[in-house]
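Novice: Just a sequence and a predicted model for now, questions to come.
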Amino acid sequence: MALYPSLQGRRILITGGGRGFGREMALAFARQGALLLLTAARNGDELGQTVADANAIAPGCCIGELADVALEADCTRIASVARSRLGGIDILFNNAARSPAEAMTRFDRAAPTPFWEADAAGYERLIVTNIVGPFLMAQRLAPAMVQQGFGRIINMLTSGPTMTVSGRGPYGASKAALEASTAIWARDLAGSGVTVNGLLPGGASDTALIPGDNIGQRAVPGFRAGKNSGGGSEGTLAGLLPADIIVPPALWLAADESAAWTGRRFVAKDWDDALGWESAAAQSVTEMVDVPRIL
């Protein structure tokens, strides 16, 4: 795994940091010497375990807070905690998201739930968490980033095919909106020293977002990012990607080396860490268009 000296002491907020991609990133950033604030909306035990594991790597590097990014008051509180405990935030990973399973009555490829059978309350909850949540968190942190002349906002996106797949209800629509927001925020922040980029795994991944047993043991055996499939094949892999696939591009996006890249979209499964970051970034980047090309 690449080492980035600029991550030493960097202050990082990861929403949804207790499990899945959030946990993988938290442990990786702890190894890089970063300071971490993790949030989770529901499972305090998972959050506490990830915080403990990060602090076992680098004592005192990580704190955790239960908070729901869908609630404006919680986002305001987290920004306040960041200022009081860390002195602010340099990098925001908008990782927290709700699964389509929370809105759809069946999570079954063979018999997907049509949108008219969706749970309306679950549908609304997902939309607010996946779209409004990232906005609220970025709104509260971006002004200080602009003032200090440095910042990174990384929004967790999804593959193009996922945006329109039958039976997934509001999930794809929410991620399409977040992709558009990524492009807009990057333009709003142009020239400020704050970059905004999107990061996606490149396919369904072995996290709790995908219902089922044996989470963490369901990935395609021996999958190697950047080697098993070429660019342009996002969302088409048969089977699940390993959750730690997100780590190499996440480290780079938070580091100084990514300063020239903003308003872009990076596919983790196409990132080959062995190539060095220049070639890995070029291999994994896809264009962020004015209107996300989802149809």
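Specialist: Looks like it came in fine.

Novice: going forward, measure contacts between C-alpha atoms and count neighbours the same way
Specialist: Fine.

Novice: distance of A56 from T158?
Specialist: According to CA to CA, to the nearest Å, A56 stands 31 Å off from T158.

Novice: One more: L251?
Specialist: The value you get for L251 to T158, if CA to CA is used, is 19 Å.

Novice: Settle it for me: which of these two has more neighbours?
Specialist: For L251 and T158, the more surrounded residue by other CA atoms under 10 Å is T158, and the numbers stand at 25 against 21.

Novice: so which strand or helix has the more buried one?
Specialist: Using DSSP states H and E, T158 maps to neither a helix nor a strand.

Novice: any idea how far it lies from S205?
Specialist: Between T158 and S205 the computed distance is 11 Å (CA to CA).

Novice: Likewise for R11?
Specialist: In terms of CA to CA, R11 sits 27 Å off from S205.

Novice: go on, P170?
Specialist: In terms of CA to CA, P170 sits 18 Å off from S205.

Novice: Repeat that for I246.
Specialist: 10 Å.

Novice: Looking at those two, which one has more neighbours?
Specialist: I246 (27 against 24).

Novice: Am I right that that one sits in a helix?
Specialist: Yes: counting by DSSP: H, G, I helix; E, B strand; the rest coil, one finds I246 located in a helix.

Novice: so what's the closest residue to it other than its chain neighbours up against?
Specialist: Once flanking residues are discounted, I246 sits nearest to A268: 5.5 Å by CA to CA, 6 or more residues apart in numbering. Going by CA atoms under 8 Å, 6 or more residues apart in numbering, A268 touches L199, L200, P201, G202, A225, I245, I246, P248, P249, S284.

Novice: likewise G22?
Specialist: I14, T15, G16, N95.

Novice: Please apply the same query to P114.
Specialist: S166, G167, G169.

Novice: Count the residues that sit near the first one.
Specialist: When neighbours are defined as other CA under 10 Å, S166 has 14 of them.

Novice: Confirm it sits in a helix?
Specialist: No: read with three-state DSSP, S166 is coil and lies in no helix.

Novice: Past the helix ranked longest in the chain, which element shows up next along the chain?
Specialist: Across the chain, the helix with the greatest residue count (assigned by DSSP state H) is helix 170-188. Next helix or strand after helix 170-188 toward the C-terminus (DSSP H and E): strand 194-200.

Novice: okay, now the one to match up with it:
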Amino acid sequence: MRAVVTGGMSGIGAAAATRLRADGVEVLTLDVAHGADLVADVTDPQAVRRAADEAGRVDILVNSAGVVGPNAPLWEIPFAGWERTFAVNVHGTFHTCQAFLPPMIERGWGRIVNLASIAGKDGNPNMSPYSASKAAVIGLTKSLGKELATTGVLVNAIAPAVIATPMNADTEPEALAHITGLIPMKRPGRAEEVAELIAWLASDRVSFSTGAVYDISGGRATF
């Protein structure tokens, strides 16, 4: 069994790679960071397809690459910042699914886990590009799950609340404090906690779930 984890060199992606390896899965990290097994920018469809060719057979795809994007009121956000957030969070997921999915369908088995966010369901103030992009990931997952429902390939999304990862370094302290304060458990989650859910969704242990969104939010989720 072989998995590709995008954004696999840090944060949730790195934790997922470690956890999958503990299950005996061969993991290839796909990242722009030095040291990744597959060095590619998910915003570049040609680079992603080259990475797919280099990877060979892939049974599991974890789409963890993401950016927070600009922190500001909507009317102050530069369009370039909006575009960049969607390029990574949404277009990146689209590119990797297109590149890695067809062989899974041909073999009749596969697992795709997309990292969304509770922000995609609730919306975070002063984080409209991030919130909107993660809502798009949720919609993509629901649609794709229905398209693949009889193929043996399952696709699900995870919607974390604040997780203690390096990505939060790009979040304004006030915004970070606000969204952490919304968590009834009164703490950020840990990447290792999210990785446990990813490992289940990437396995044979899940068999009757596709196009679903799994919250891991310390109680923040309301629907």
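Specialist: That came in fine, so what should we check first? Being a predicted model, the structure only gives us computed values, none of them experimental.

Novice: Need the contacts of G22 of the first structure in JSON lines (columns: secondary structure, distance to G149 of the first structure and neighbour count).
Specialist: Compiled in JSON lines, the contacts of G22 of the first structure are given as follows (DSSP: H, G, I helix; E, B strand; the rest coil; distance: CA to CA, whole Å; neighbours: other CA atoms under 10 Å):
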{"residue": "I14", "secondary structure": "strand", "distance to G149 of the first structure": "21", "neighbour count": "24"}
{"residue": "T15", "secondary structure": "coil", "distance to G149 of the first structure": "23", "neighbour count": "28"}
{"residue": "G16", "secondary structure": "coil", "distance to G149 of the first structure": "26", "neighbour count": "27"}
{"residue": "N95", "secondary structure": "coil", "distance to G149 of the first structure": "23", "neighbour count": "23"}
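
Novice: Same check for those residues, but in the second structure.
Specialist: With both residues aligned by TM-score structural alignment, their matches' CA atoms under 8 Å, the contacts of the contacts of G22 of the first structure that the second structure also has are I14, T15, G16, N95.

Novice: which among those residues gets closest to G193 of the first structure?
Specialist: Using CA to CA, I14 is the member of these that lies nearest G193 of the first structure, at 20.1 Å.

Novice: The alignment partner in the first structure of A22 of the second structure and I57 of the first structure: what is the separation?
Specialist: Per TM-score structural alignment, the equivalent position to A22 of the second structure in the first structure is R31. Applying CA to CA, the value for R31 of the first structure to I57 of the first structure is 6 Å.

Novice: Likewise for Y171 of the first structure?
Specialist: Going from Y171 of the first structure to I57 of the first structure by CA to CA gives 34 Å.

Novice: So for these two, which sits in the more crowded spot?
Specialist: Neighbour count, other CA under 10 Å: between Y171 of the first structure and I57, Y171 has more, with 26 against 17.

Novice: residue ranges for the strands of the first structure, please.
Specialist: 11-14, 35-40, 62-66, 91-94, 151-156, 194-200, 265-267, 285-286 (DSSP state E).

Novice: how big's the offset between the fourth one and the second structure?
Specialist: In this overlay with the second structure, the average offset of strand 91-94 of the first structure from its partner residues is 0.6 Å by mean CA distance after the TM-score superposition for the first structure.

Novice: now that strand: which residue numbers in the second structure?
Specialist: Aligned using TM-score structural alignment, strand 91-94 of the first structure spans residues 60-63 in the second structure.

Novice: what distance separates that stretch from the centre of its chain?
Specialist: The chain centre lies 8 Å from the centre of stretch 60-63 of the second structure; the measure is CA atoms, centre = their mean, to the nearest Å.

Novice: outside of it, which residues touch it?
Specialist: Stretch 60-63 of the second structure is contacted from outside by 1-7, 13, 93, 96-97, 100, 110-115, 198, 202, using CA under 8 Å, 6+ apart.

Novice: about what we covered before: mean deviation of the longest helix of the first structure from the second structure?
Specialist: Mean deviation of helix 170-188 of the first structure relative to the second structure after superposition (mean CA distance after the TM-score superposition for the first structure): 0.4 Å.

Novice: now that helix, how far from the chain's geometric center?
Specialist: Its chain's C-alpha centre and that of helix 170-188 of the first structure lie 13 Å apart, by CA atoms, centre = their mean.

Novice: Give me the range in the second structure that that helix lines up against.
Specialist: The aligned range for helix 170-188 of the first structure is 129-147, by TM-score structural alignment.

Novice: List the buried residues in that stretch.
Specialist: 129-142, 144-145 (16 or more other CA atoms under 10 Å).

Novice: Out of these, which is nearest to W75 of the second structure?
Specialist: Nearest member of those to W75 of the second structure, counting by CA to CA, is P129, at 11.4 Å.

Novice: you'd agree that closest one is up against F86?
Specialist: Yes: applying CA atoms under 8 Å, one finds P129 of the second structure in contact with F86, separated by 7.3 Å.

Novice: Give me the most central residue, the second structure.
Specialist: L115 (2.3 Å; CA atoms, centre = their mean).

Novice: and it, what pairs with it in the first structure?
Specialist: Using TM-score structural alignment, L115 of the second structure pairs with M156 in the first structure.

Novice: do you know how far its match is from N197 of the first structure?
Specialist: Relative to N197 of the first structure, and taking CA to CA, M156 of the first structure is found at 9 Å.

Novice: Could you check how far the residue lying closest to M185 of the second structure once chain neighbours are set aside is from N156 of the second structure?
Specialist: Of all residues not flanking M185 of the second structure in the chain, G218 sits nearest, at 5.3 Å (CA to CA, 6+ apart). Here G218 of the second structure is placed at a distance of 20 Å from N156 of the second structure (CA to CA).

Novice: now do V137 of the second structure
Specialist: Distance, V137 of the second structure to N156 of the second structure, using CA to CA: 10 Å.
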